[in-house]
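Participant: following is a predicted model, sequence given first.
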Amino acid sequence: MSVDRVRTAAAARGLEIEIRESPRASSLEEAAALRGITPADIVKTLVVKGRGDQYLFALIPGDRSISWPKLRALLGVNRLRLPEPELALEATGYERGTITPLGSTRDWPVYADERMTGRRVSMGAGAHGWTLFVDADALIASYDATVADISDPIETIR
């Protein structure tokens, strides 16, 4: 089971995590309320595809969106994109909505938005219906992640 892969990977990195069942929610706000946290404390793990077979993980607070211009500038590249679901699965071993760097089939570089530091965050746990909680700073340190401003506020559509 993917959740076991996440637990094993966390233990190998010396990370303390908590994995809980997580009922399906219809919105970010509902998911946060069900977990007893704020939307900013839910971290999305996005698989980003670069050139060829190069990928990376971008960790973005739930109340923000990835900033493509900021991430491209940080990496010094002209093109990045979200891969198709089947490529994300092939690159990580996880389906979209469950992705976490922990236990990924490949250890891709990790880039964390600076706003997630100093928090206990919730993120994908490798399988639908599950979430993990982890100290963001410990997660960042365990991956030697690059911390930078790589997100923008989510624009509200009226």
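Facilitator: All right, it came through fine. Numbering: from 1, shown residues only.
Participant: make it CA atoms for all contacts and neighbour counts henceforth
Facilitator: Will do.
Participant: what does the one helix or strand residue 87 maps to rub up against?
Facilitator: Per DSSP states H and E: residue 87 is located in helix 85-92. Residues from elsewhere that reach helix 85-92 (Cα atoms under 8 Å, 6 or more residues apart in numbering): 47, 55, 94-96, 99, 101, 104-106.
Participant: buried residues, it. List them.
Facilitator: Using 16 or more other Cα atoms under 10 Å as the test for burial, helix 85-92 gives 88-89, 91-92.
Participant: next structured bit after the biggest helix by length in the chain?
Facilitator: With secondary structure taken from DSSP state H, the chain has its longest helix at helix 2-12. For helix 2-12, the succeeding helix or strand toward the C-terminus, using DSSP H and E, is strand 17-21.
Participant: hold the first one in mind and look at this next one:
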Amino acid sequence: MSEESERRAAEAFEASGVPFTVTRHGQVRSLEEAAQARGVEPSQIIKTLVVRRGDDDFLFVLVPGDRQISWPKLRALLGVTRLSMPDKDVAQEVTGYERGTITPFGSLRAWPVIADSRVTGAAVSIGAGAHGVAATLAAKDVIDALDAQVADVTDPAPHA
């Protein structure tokens, strides 16, 4: 599964026409370790979260590594009173990717994408379909390639 998922993501990155580099690293135990392995700051790691609006109605939310979804902000943006995160099996079913490897690039369905307004910079690192594999590219290219809506939808993550 992982090999096919990585191939699908790589093909989608290629098809997007934007320049990117792939980084492969072993298992990491923290955001800081992942950032170090990828050569970026923790805020440059982009988490792709799958959010459910309703039956068979999902979207991707791109969240900087040092932040978390603000549910009130996201609900207000979408004009809904209820959102949820699907369990790992549903997330895999609707994207084709295991949790921890999810990316909008090459997802089985092209769900809408919302990028937090802090997804900025010359380089961001986003999952590339397999554990320990990431693509690094310009934030603007991610937003443009995915036709992402940019909005303030996060809050600082609590420090562990």
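Facilitator: Thanks, I have it. Model, not experiment: these values are computed from the prediction.
Participant: residue range for the longest helix of the first structure in the second structure?
Facilitator: The aligned range for helix 2-12 of the first structure in the second structure is 5-15, by TM-score structural alignment.
Participant: mean per-residue distance, that stretch to the first structure?
Facilitator: Superposed on the first structure, stretch 5-15 of the second structure shows a mean distance of 1.5 Å to its aligned residues (mean Cα distance after the TM-score superposition for the first structure).
Participant: ok, residue 110 of the first structure - contacts?
Facilitator: 56-59, 101, 143-146.
Participant: swap in 7 Å and give it another go.
Facilitator: Residues in contact with residue 110 of the first structure, defined by Cα atoms under 7 Å, 6 or more residues apart in numbering, are 56-58, 143, 145-146.
Participant: how far away is the aligned residue in the second structure for it from residue 3 of the second structure?
Facilitator: Per TM-score structural alignment, the equivalent position to residue 110 of the first structure in the second structure is residue 113. Distance, residue 113 of the second structure to residue 3 of the second structure, by Cα to Cα, to the nearest Å: 24 Å.
Participant: cool, residue 57 of the second structure as well?
Facilitator: 27 Å.
Participant: that older thread, identify the residues contacting the longest helix of the first structure?
Facilitator: 16, 102-103, 125-127.
Participant: roughly how far is that helix from the heart of the chain?
Facilitator: From the chain centre to the centre of helix 2-12 of the first structure is a distance of 15 Å (Cα atoms, centre = their mean, to the nearest Å).
Participant: and for stretch 119-132 of the second structure?
Facilitator: With Cα atoms, centre = their mean, you get 7 Å for stretch 119-132 of the second structure.
Participant: same question, stretch 73-85 of the first structure
Facilitator: That offset, for stretch 73-85 of the first structure, works out to 16 Å (Cα atoms, centre = their mean).
Participant: sorry, back to before: tell me which residues of the longest helix of the first structure come out buried.
Facilitator: Buried residues in helix 2-12 of the first structure (16+ other Cα under 10 Å): 2-3, 5-7, 9-10.
Participant: about what we covered before: mind giving me the ChimeraX select for the contacts of helix 2-12 of the first structure, buried ones only?
Facilitator: Restricted to buried positions by 16+ other Cα under 10 Å, the ChimeraX selection for the contacts of helix 2-12 of the first structure reads:
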select :102,103,125,126,127
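Participant: now the contacts of helix 2-12 of the first structure in CSV, with distance to residue 33 of the first structure and secondary structure?
Facilitator: As requested, the contacts of helix 2-12 of the first structure are arranged in CSV below (distance: Cα to Cα, whole Å; DSSP: H, G, I helix; E, B strand; the rest coil):
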residue, distance to residue 33 of the first structure, secondary structure
16, 23, coil
102, 24, coil
103, 27, coil
125, 18, coil
126, 21, coil
127, 20, coil
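Participant: closest to residue 117 of the first structure among the contacts of helix 2-12 of the first structure?
Facilitator: Distances from residue 117 of the first structure to the contacts of helix 2-12 of the first structure, taken as Cα to Cα, are shortest for residue 16 (16.2 Å).
Participant: tell me, how many residues neighbour the residue in the first structure that residue 100 of the second structure lines up against?
Facilitator: In the first structure, the residue paired with residue 100 of the second structure is residue 97, using TM-score structural alignment. By other Cα atoms under 10 Å, the residues close to residue 97 of the first structure number 16.
Participant: how about residue 141 of the first structure?
Facilitator: Counted with other Cα under 10 Å, residue 141 of the first structure comes out at 13.
Participant: again, but for residue 120 of the first structure
Facilitator: Neighbours around residue 120 of the first structure, by other Cα under 10 Å: 17.
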